[in-house]
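1. Structural data only, the sequence is not supplied:
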């Protein structure tokens, strides 16, 4: 078949009742990784998809690493053929039941107009099903793929992928491949395929400032006692300038490579729903998101906001998240923040690094694997995809790129307005159909490819 006919066959497969039924089956598993009680649901999800993979000729084994489960499915066609490592995660964030529009059940696939709603449809159950259906499409049309596939599925990505790095490091031979080809995150916009080659890193810091055990009357002591809330506000303000540009040099990559700038030329992120005058001066919005670092205040607290009283609060807290671009040194981020706050006189603020963290990593824009995927999509769809050097968000790309030494190419099947990690998570049906066609084209292009062509 031609690449364009593979696209049509893949898109048609995503319009079938079977595709909808399978998507509903996946969403019905309440795989909230943050809830310890969901362990049986996590295991049941892996068992369910094992059946689908086995039917396609995969041999499947569930491995345990530090109390976390990883499914490794392998399909072998020939020793001289290239091997693709794919990656997915079946866990999701909390369902947030009761907060969805019109009382929608987050654990049930629901059609509203041209969209399908359900927890995990965008992140990452729907994207997994797109890739599985695309593989089925190629095998049905050709009888073989012309490549070997190893599929790694984890159940803890939403809590920082605990155990994933250790598992990959201990099982390098099992996961040996020529290319990481996977799907997560959003396209640049719903209507155009996107390829991204890496991801920004992430680290979250809690800042605490406490001056006394209890509050003090704001009239009797006002103007004579240090106010932790005011001091915290000034401390946060020194991390960026008034336009949100980072003021901690060690938190940035320093420069943006010319190839990265060229790839981002003319691109408008998030469908244009951005503040063009916010962020580092001299950079385009696309460069600020995909090639530079940013700090965001996720939350801050002092006193009792629901019922403020006439008292100087005794303490204040804030949570600052850094998204750092490839080229930024991951080591020493907390120390750089400490030094910066001390220089500005905020030596009393305690810094604690919290939650999961990800390293920044990226495959070069001109890498043969990136060129292979981009060319396949262009020839199969008639439209060149958007190529992003790095995703603005964070995912465990570094484990595959730096840990396993693989070129990493991601073909995302979501879009910026999907409401992932929030109520009303959804995807347009037409996007799922287009994505399945696109991925059928990419997988179909593997036939006749040599391992060295991807390296």
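-> Received it, and whenever you're ready, just let me know what you need. If you're wondering where the values come from, they're calculated on a predicted model, not measured in any experiment. Numbering: from 1, shown residues only.
2. From here on, just use CA atoms for contacts and neighbour counts.
-> Will do.
3. Please enumerate the helices of the stretch 51-200 of the chain.
-> In order along the chain, the stretch 51-200 of the chain carries the following helices (DSSP state H, counting those that start in this stretch): 125-142, 164-170.
4. Also the stretch 301-450 of the chain?
-> 333-343, 368-381, 397-398, 429-444.
5. which outside residues touch the first one?
-> What it means is helix 333-343. 205, 235, 238, 239, 248, 250, 251, 347, 351, 353 (CA atoms under 8 Å, 6 or more residues apart in numbering).
6. Any idea which of the helices of the stretch 301-450 of the chain gets closest to residue 151?
-> Of all the helices of the stretch 301-450 of the chain, it is helix 429-444 that lies closest to residue 151, at 13.6 Å by CA to CA.
7. and the closest one with helix 125-142, angle?
-> 50 degrees (axes from the mean of the first three to the mean of the last three CA atoms, to 10 degrees).
8. Report the inter-axis angle for helix 429-444 versus helix 368-381.
-> 120 degrees.
9. And helix 429-444, what's buried?
-> By neighbour count, with 16 or more other CA atoms under 10 Å as the criterion, the buried positions of helix 429-444 are 429-444.
10. got the contact list for that helix?
-> Taking CA under 8 Å, 6+ apart as the rule, helix 429-444 contacts 3-4, 6-15, 114-116, 126, 130-131, 133-135, 137-138, 145, 190-191, 193, 373, 376-377, 380-381, 411, 413-414.
11. how much distance is there from it to the middle of the chain?
-> Taking CA atoms, centre = their mean, to the nearest Å, the mean C-alpha location of helix 429-444 is offset from the chain mean by 19 Å.
12. Tell me, how many residues neighbour residue 212?
-> Using other CA atoms under 10 Å, the number of residues around residue 212 comes to 12.
13. take the one below as the second:
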């Protein structure tokens, strides 16, 4: 049996409709980690949907409660299939939890926890993030085993159920089980391709830190006629405080928020990479750091965003000065930014501009660290060559994703070279109503992963780690 046989078997899994039916079963689990009432479903996803499949593949699986003492998170599944201790070992990962379903906000004919097929699209919450992504990788492993009779390497897997609330407990789990999870390389799937027509691989991600800015001046609202001009307005104070963080085009005004890692080699790696997508939001050419290209802004720089703002009662305003105002904020940051200095430098900046009354309230949700692997790493070149061999196309290679992932748990805690191969695309509406995945991307994802796993079982780019 040959590599082509394994790729053909993986293709048949998709063409026969098995991937679609298997994904439908996964999407049906209402695994919203943000909803405490769904706590039981998080465990059921692992015990009912994932573990039986891994058991049938020869994995030894264990289930673990979340060790986090700060944020209550879902359980973990750790699994391993060891063919020979002398063989190289791949660690892979996925998360079965999803964000809020947002029932009622989806367009007519769609519902979040039922997989619905329309043309090239498979709609459903978690279809893109992340259920189809780990399903494809598990099914590709199955295809290689069925073709070759073995993998030719060892594989370990981590499935978590709390990624959408910041992966609480994941770093602790990796530290607690670092020996059991030792490997030569980390290969997993999440996030979007840069283009639906070409594979993407990235070796890290931007970090993400959330916090609220709050101005809370008094008890109760006061009539705007009787008290206007006499009482400080929290919303106005907050608006000016937010305006001092960036200029009118979103350029960062806090020096410590400027990363030091946009080096010539990183710029070269980002040169010519596409941003945005045909079905996604258009890129505003007059927004962000003026001296940077769009790719450098997205993958090589930090960005500040205001996710939500409230003062008074927006849906039913009254003639009153609100007692408080709040803005939910976020900084996405790359390697070269000290995460321990983000909040202290913001505090100093606000105070220097006269906004001592503005409180900074860090979010309880976990912080994803920023990571990046050198694009010239041997494993990067190896995976790149394998993807091209399967598709005939040069994959897009990113030093890091623009979004945030718990990659630091694998790169920093376990010390592994990390490579992500996404099976979604930028227009997938993840975290929004009408989330979907493209069947064409899923089909090619089955092919590239089967080809890659076949190759790893044949030869690897570097000797097995001691």
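-> That came through, no problem. Computed from a predicted model, the values in this text were never measured in an experiment.
14. most tightly surrounded among the helices of the stretch 51-200 of structure 1?
-> helix 125-142 (a mean of 22; mean count of other CA atoms under 10 Å).
15. equivalent range in structure 2 for that helix?
-> Using TM-score structural alignment, the residues of structure 2 aligned to helix 125-142 of structure 1 are 131-148.
16. what does stretch 414-429 of structure 1 give?
-> Stretch 414-429 of structure 1 maps onto residues 424-439 of structure 2, going by TM-score structural alignment.
17. gap between the two ends of the matching stretch?
-> By CA to CA, to the nearest Å, the extent of stretch 424-439 of structure 2 from end to end equals 10 Å.
18. Check the buried residues of helix 429-444 of structure 1 against residue 366 of structure 1 and report the nearest one.
-> residue 442 (17.7 Å).
19. re earlier: out of the contacts of helix 333-343 of structure 1, who's nearest residue 199 of structure 1?
-> Nearest member of those to residue 199 of structure 1, counting by CA to CA, is residue 251, at 15.4 Å.
20. corresponding residue for that closest one in structure 2?
-> Under TM-score structural alignment, residue 251 of structure 1 pairs with residue 257 in structure 2.
21. Do I have it right that that match meets residue 337?
-> Yes: between residue 257 of structure 2 and residue 337 there is a contact under CA atoms under 8 Å: 6.6 Å.
22. correct me, but residue 148 of structure 1 touches residue 83?
-> Yes: using CA under 8 Å, residue 148 of structure 1 is in contact with residue 83, at 4.5 Å.
23. And residue 24 of structure 2, how close does it get to residue 135 of structure 2?
-> Residue 24 of structure 2 sits 11 Å away from residue 135 of structure 2, going by CA to CA.
24. tally of neighbours for the match of residue 251 of structure 1?
-> 25.
25. now swap in the one 4 residues further on and tell me
-> Residues within reach of residue 261 of structure 2, counting by other CA under 10 Å, total 15.
26. what's the closest non-adjacent residue to it?
-> The shortest distance from residue 261 of structure 2 to any non-neighbouring residue, by CA to CA, 6 or more residues apart in numbering, is to residue 336 (4.9 Å).
27. My understanding was that the one you found contacts residue 260; is that so?
-> Yes: with contact defined as CA under 8 Å, residue 336 of structure 2 counts as touching residue 260 (4.8 Å).
28. out of the two, which sits in the busier spot?
-> Comparing residue 336 of structure 2 with residue 260 by neighbour count (other CA under 10 Å), the higher total belongs to residue 336, at 17 against 14.
29. Structure 1: which residue goes with the more buried one?
-> Mapped onto structure 1 by TM-score structural alignment, residue 336 of structure 2 lines up with residue 327.
30. That match contacts residue 250, correct?
-> No: with contacts counted by CA under 8 Å, residue 327 of structure 1 stays clear of residue 250, the gap being 10.4 Å.
31. Now do the same for residue 346 of structure 2: its match in structure 1.
-> So, by TM-score structural alignment, residue 346 of structure 2 is matched to residue 337.
32. swap in residue 242 of structure 2?
-> Checking with TM-score structural alignment, residue 242 of structure 2 has residue 236 as its match.
33. tell me which element its match falls in.
-> Using DSSP states H and E, residue 236 of structure 1 falls within helix 228-237.
34. Identify the residues contacting that helix?
-> 209-211, 297, 301-302, 313-318, 341, 344, 346.
35. Emit the ChimeraX select command for whichever of those are buried.
-> Listed next is the ChimeraX selection for buried residues among these, using 16+ other CA under 10 Å:
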select :209,210,302,313,314,315,316,317,318,341,346
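36. Tell me the one among the contacts of helix 228-237 of structure 1 nearest to residue 366 of structure 1.
-> For the contacts of helix 228-237 of structure 1, the nearest to residue 366 of structure 1 is residue 297 (35.0 Å; CA to CA).
37. What separation do you get for that closest one and residue 62 of structure 1?
-> For residue 297 of structure 1, the distance to residue 62 of structure 1 - CA to CA - is 39 Å.
38. where do the strands sit along the stretch 1-150 of structure 2?
-> Secondary structure of the stretch 1-150 of structure 2 (DSSP state E, counting those that start in this stretch): strands at 60-64, 76-81, 89-95, 116-118, 121-123.
39. I figured residue 425 of structure 1 was touching residue 419, is that so?
-> Yes: taking CA under 8 Å as the definition, residue 425 of structure 1 is a contact partner of residue 419 at 4.5 Å.
40. So which of the two has more stuff around it?
-> residue 425 (22 against 17).
41. the inter-axis angle of the helix holding residue 236 of structure 1 versus helix 333-343?
-> 120 degrees.
42. Which residue in structure 1 aligns with residue 186 of structure 2?
-> Checking with TM-score structural alignment, residue 186 of structure 2 has residue 180 as its match.
43. for residue 269 of structure 2, same thing?
-> Checking TM-score structural alignment: residue 269 of structure 2 goes with residue 263.
44. That match: what's it in contact with?
-> Applying CA under 8 Å, 6+ apart to residue 263 of structure 1 gives the contacts 365, 387, 388, 389.
45. Nearest to residue 31 of structure 1 among those?
-> Of the contacts of residue 263 of structure 1, the one sitting nearest to residue 31 of structure 1 (CA to CA) turns out to be residue 388, at 30.0 Å.
46. Against residue 427 of structure 1, how distant is the closest one?
-> Plainly put, residue 388 of structure 1 is 21 Å away from residue 427 of structure 1 if you go by CA to CA.
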